[in-house]
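Student: test case, fold it:
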Amino acid sequence: MRRSERKQQDPDLGVLAGRLLFSVQGELFATLAEQGHAGLRPQHGAVLAHLDVEGSRATDLARHSGQHKQVVGKLIDELETLGYVERRPDPSDRRAKLIVPTVRGLDQMERSDAIVAAIEERAAATVGVAAYASFKALLGQVAAASSSLR
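Tutor: Below you'll find the model as predicted:
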């Protein structure tokens, strides 16, 4: 049996996680585009998914997303150009900057939450609420365990 056939019949964790990620990202960003946020790309999720409403430091965004600071910095630059975030002085440390969502960024965050909630509701309806809750809890445990192995 060829490797590609085996991966189709018995996909490993990486293949399954990739399929799920690309499916969720595809629907999320396509729906956001339909709702007026066409300039966003899935890569921007490394910042937007972890951004606090009151603002976040770039170092925290990098840590939470698992991306290098340079990558996050480039994404922040792009999101600032697109009008989703702005840099402001951090009131608790004037040397640091906070990345703060703009009105456009807050709209995107609200819409993203609703889109992902709808995706999760459909998944729960497909497999059952209890099974989906168990799946999500287990996936969280596997993700936490694998991030501690790095």
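Student: every contact and neighbour count from this point should use C-alpha atoms.
Tutor: OK.
Student: residues touching the helix or strand hosting Ala33, excluding its own?
Tutor: Using DSSP states H and E, Ala33 sits within helix 13-34. Outside helix 13-34, the residues within contact range by Cα atoms under 8 Å, 6 or more residues apart in numbering are Lys7, Ala38, Gly39, Leu40, Arg41, Pro42, Gln108, Arg111, Ser112, Ile115, Val116, Ile119.
Student: now show me the structure for the sequence below, then we'll compare the two:
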Amino acid sequence: MRRSERKKIDPDLGILASRTLFAFQRELFSTIANQGHSRIRPRHGAILAYLDPEGSRATDLSAQSGQHKQVIGTLVDELVELGYVERRPDPKDRRAKLIVPTELGLDQMVKADALAEQIERRHAAKVGAAEWATFKRVFQSLTT
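Tutor: A predicted model of the protein is given here:
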């Protein structure tokens, strides 16, 4: 049996995780585009998914998303240009900057959170609430 055929029949964890992520991103970003946020892309999720409404430091976003600091810097630059975030001095440490969502950014974050909940409810309905809860618990234990 060819490797590609075997991977279709019995995909490994990496393939399953990537399929799950890409399907989630496709649905989330296509739906959010229709709700007025057509200029953001899945790569911006490394910021927007982890950003606190009060603001976050780039180093924290890097650690939470698993992206290098340079990548985070580039993504923040893009989101500043698109009007989703701004950089402000951190009141706890004037040498540091906070990445803070704008009104547009907050709107996207609220809509994305609601969509994520809808997607999860649909998956839970498909496999059953108990199975979904077990899946999430196991998946979370593998990623912490």
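Student: what does the TM-score come to for these two?
Tutor: Overlay of the two chains. TM-score (TM-score structural alignment, normalised by the length of the second structure): 0.99; 144 aligned residues with a Cα RMSD of 0.4 Å.
Student: hmm, back to that, mean shift between the helix holding Ala33 of the first structure and the second structure?
Tutor: Once the two are superposed, helix 13-34 of the first structure sits an average of 0.4 Å from its aligned residues in the second structure (mean Cα distance after the TM-score superposition for the first structure).
Student: quick one, what contacts the closest residue to Leu51 of the second structure other than its chain neighbours?
Tutor: Spatial nearest neighbour of Leu51 of the second structure, chain neighbours left out: Leu61 (7.1 Å); criterion: Cα to Cα, 6 or more residues apart in numbering. Applying Cα under 8 Å, 6+ apart to Leu61 of the second structure gives the contacts Ala46, Ile47, Tyr50, Leu51, Gln67, Ile72.
Student: distance check, Leu61 of the second structure against Ala129 of the second structure.
Tutor: According to Cα to Cα, to the nearest Å, Leu61 of the second structure stands 31 Å off from Ala129 of the second structure.
Student: ditto for Ile15 of the second structure
Tutor: 24 Å.
Student: what packs against whatever helix or strand Asp113 of the second structure lives in?
Tutor: Element membership of Asp113 of the second structure [criterion: DSSP H and E] is helix 103-127. Helix 103-127 of the second structure sits against helix 13-33, helix 129-143, with contacts defined as 3 or more Cα pairs under 8 Å, 6 or more residues apart in numbering; DSSP states H and E.
Student: show me what counts as buried in it.
Tutor: Gly105, Leu106, Gln108, Met109, Lys111, Ala112, Leu115, Ala116, Ala124 (16 or more other Cα atoms under 10 Å).
Student: equivalent analysis for stretch 37-55 of the second structure, please.
Tutor: Within stretch 37-55 of the second structure, the residues that qualify as buried are His37, Ile40, Gly45, Ala46, Ile47, Leu48, Tyr50, Leu51, Asp52, Pro53, Gly55, counting by 16+ other Cα under 10 Å.
Student: and if you look at stretch 17-27 of the first structure?
Tutor: Val24, Gln25.
Student: got the contact list for Ala112 of the second structure?
Tutor: The contact partners of Ala112 of the second structure, by Cα under 8 Å, 6+ apart, come to Leu28, Ile32.
Student: swap the cut-off to 10 Å and go again
Tutor: Going by Cα atoms under 10 Å, 6 or more residues apart in numbering, Ala112 of the second structure touches Leu28, Phe29, Thr31, Ile32, Gln35, Gly45, Leu48, Ala49, Leu106, Gln118.
Student: cool, and Glu86 of the first structure?
Tutor: Going by Cα under 10 Å, 6+ apart, Glu86 of the first structure touches Gly55, Ile76, Asp77, Leu79, Glu80, Lys97, Leu98, Ile99, Val100, Pro101, Thr102, Gly105.
Student: which residues does stretch 122-141 of the second structure contact?
Tutor: The contact list for stretch 122-141 of the second structure (Cα under 10 Å, 6+ apart) reads Ala17, Ala116, Glu117, Gln118, Ile119, Glu120, Arg121, Leu142.
Student: and stretch 33-44 of the second structure, how far from the chain's centre?
Tutor: Distance of stretch 33-44 of the second structure from the chain centroid (Cα atoms, centre = their mean, to the nearest Å) equals 12 Å.
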